[in-house]
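Undergrad: Build me a structure from this.
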Amino acid sequence: MGPDHVSDGFWEVLESTRPRLSALESWLGTQPQEALEAFALAYESAAESLADFSEGVTVDREVWSEDSTEDLCLWVVGQGRGLWTSVVVGDLPLEEAALMYLGRAPLGPDVVTPWDGEVSEPGHRGYQSPGTIVHGVYRTRFAADLHERLDGVRGD
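TA: Sure, this is the predicted structure:
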C-alpha cells in the first residue's frame, strides 16, 4: 500500500493537535461516533501498512514479538505523516525506526515533538497515546468498546 491510502484529514488531525494529547482528546470528544471509528480505522490501517505484525521486525538480530512490532508501528504513525511516509515507501527501514523508538538512534527530521501524554478526563488514563486515546474517548462517550465495534465494521 502506498502513502495515499490514509486520508489527509487523519494526518491533519494528528498534526494540528500535536504534541498535546489533551488537544487530540478534546477534538475526539466533539466528533460524532462515525468520526471516531474512522479515525481509529485510519490509525490501524496506517500501522498495518508498515509491517505484518506477526512476522515481527528484526532489530540487533532479534525478532520482535507481534505485540512489540505493533507498538512500534503505532508509534511510527503517531510521529506523523513525514516519518510514516518515509517508512511506508522504504526510504527509512522499519528497523531504523525501531532504533529511534528505543532511543538508540537520533530522531530524524521527520520526527517532531513527542506527545506529552496528558489527558483531561481521568477515565482516559491508560489510553495515553495518540493511537489509544480514541478508545478511551469512545468508551466514555458511547459506553461501548471500540475494538468490538471495529470488529463488526470489518466483519472480523
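Undergrad: going forward, measure contacts and count neighbours with C-alpha atoms only.
TA: Will do.
Undergrad: Run a quick neighbour tally on T30.
TA: Neighbours of T30 under the rule other CA atoms under 10 Å: 12.
Undergrad: give me every residue that touches it.
TA: Counting by CA atoms under 8 Å, 6 or more residues apart in numbering, T30 makes contact with nothing.
Undergrad: which helix in the chain runs the most residues?
TA: helix 33-48 (DSSP state H).
Undergrad: Give the other helices and strands that it contacts.
TA: When contacts are defined as 3 or more CA pairs under 8 Å, 6 or more residues apart in numbering; DSSP states H and E, helix 33-48 packs onto helix 8-17, helix 66-78, helix 133-142, helix 146-154.
Undergrad: ok, and which of those has the densest surroundings?
TA: Mean neighbours per residue, mean count of other CA atoms under 10 Å, is largest over the helices and strands packed on helix 33-48 for helix 66-78, with a mean of 21.
Undergrad: Another for comparison:
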Amino acid sequence: MKEQASSLYAQKLAEKGYYRLAFDPSYTGESGGWPRRLVSPDINTEDFSAAMDFLSNEEQVDQERIGILGICGFGGMALSAASNDPRIKATVASTMYNMSENIENGYFNSEDSAAAAMRNGQRLLSSGPLISERRTSDAPEAWWIRCPRMHPGL
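TA: Just a heads-up that it's a prediction; the model follows:
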C-alpha cells in the first residue's frame, strides 16, 4: 500500500530519475470498494495489470523498460502479475514469502500435487501476449482518475 513503504520506494526511484506510479490495491488504503481490507491474489494481481494498462499508454514511459515492485505480501502478487503479463519487463518482490503461492498451494506446498500443477499451467497458458496487447489497446478508452494529492516529501 502506498501509505506504507511504497511511498518511500517511489520517492527514492524518483530521485534516480524513474517515472513511478504508487497505488493502493483494491479494497485497501484510499481505494474504494467493499469489502474493506480484502486481500485476494486474483484481484490484487489484476491491480498490477491495471497499472500496466495505464503505464502502457503514457508517452513518458519506455514500454520496454516497465518494472514493478511488490512489497510485503503483495510481492507474491507482483510475481504472479509478471508471470502473466509480458509488458512487465522487470520485477522486484520485497517479501518474506510468496502469499499468492501460499494461498493457491497451501503452506509449504501442502497442496502441491499434479492437479495443482495442472491448474497453474492452465492459468499461465490462458494468458500471454494476446491478452496484454488487447488490454493496452483498450486502456485509452478507460476512465482514469489522476490523484494530485501526494504524500509529504514526494
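Undergrad: Could you report the TM-score for this superposition?
TA: Remark: TM-score between the superposed chains equals 0.27 [TM-score structural alignment, normalised by the length of the second structure]; 77 aligned residues with a CA RMSD of 5.3 Å.
Undergrad: Export the helices and strands packed on helix 33-48 of the first structure as a markdown table, with columns for distance to A38 of the first structure.
TA: Listed next are those as a markdown table, based on distance: least, CA to CA, whole Å:
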| stretch | distance to A38 of the first structure |
| --- | --- |
| helix 8-17 | 9 |
| helix 66-78 | 15 |
| helix 133-142 | 10 |
| helix 146-154 | 9 |
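Undergrad: Which strands and helices lie in contact with the strand or helix carrying M100 of the first structure?
TA: Using DSSP states H and E, M100 of the first structure sits in helix 94-101. Contacts defined by 3+ CA pairs under 8 Å, 6+ apart place helix 94-101 of the first structure against strand 58-59, helix 66-78.
Undergrad: wait, which of the helices and strands packed on helix 33-48 of the first structure is closest to V59 of the first structure?
TA: Nearest of these to V59 of the first structure, taken as CA to CA: helix 66-78 at 10.4 Å.
Undergrad: who does the helix or strand that that closest one is followed by touch, helix- and strand-wise?
TA: Scanning forward in sequence from helix 66-78 of the first structure by DSSP H and E, the next helix or strand is helix 81-88. Counting by 3+ CA pairs under 8 Å, 6+ apart, the packing neighbours recorded for helix 81-88 of the first structure are helix 66-78.
Undergrad: and the helix it packs on, what does it pack onto?
TA: By 3+ CA pairs under 8 Å, 6+ apart, helix 66-78 of the first structure packs against helix 33-48, helix 81-88, helix 94-101.
Undergrad: Check which element follows the helix or strand hosting Y9 of the second structure along the chain.
TA: Using DSSP H and E, Y9 of the second structure falls within helix 7-15. Using DSSP H and E, the next helix or strand after helix 7-15 of the second structure towards the C-terminus is helix 41-55.
Undergrad: helix or strand right after that following helix?
TA: Following helix 41-55 of the second structure toward the C-terminus (DSSP H and E): strand 67-71.
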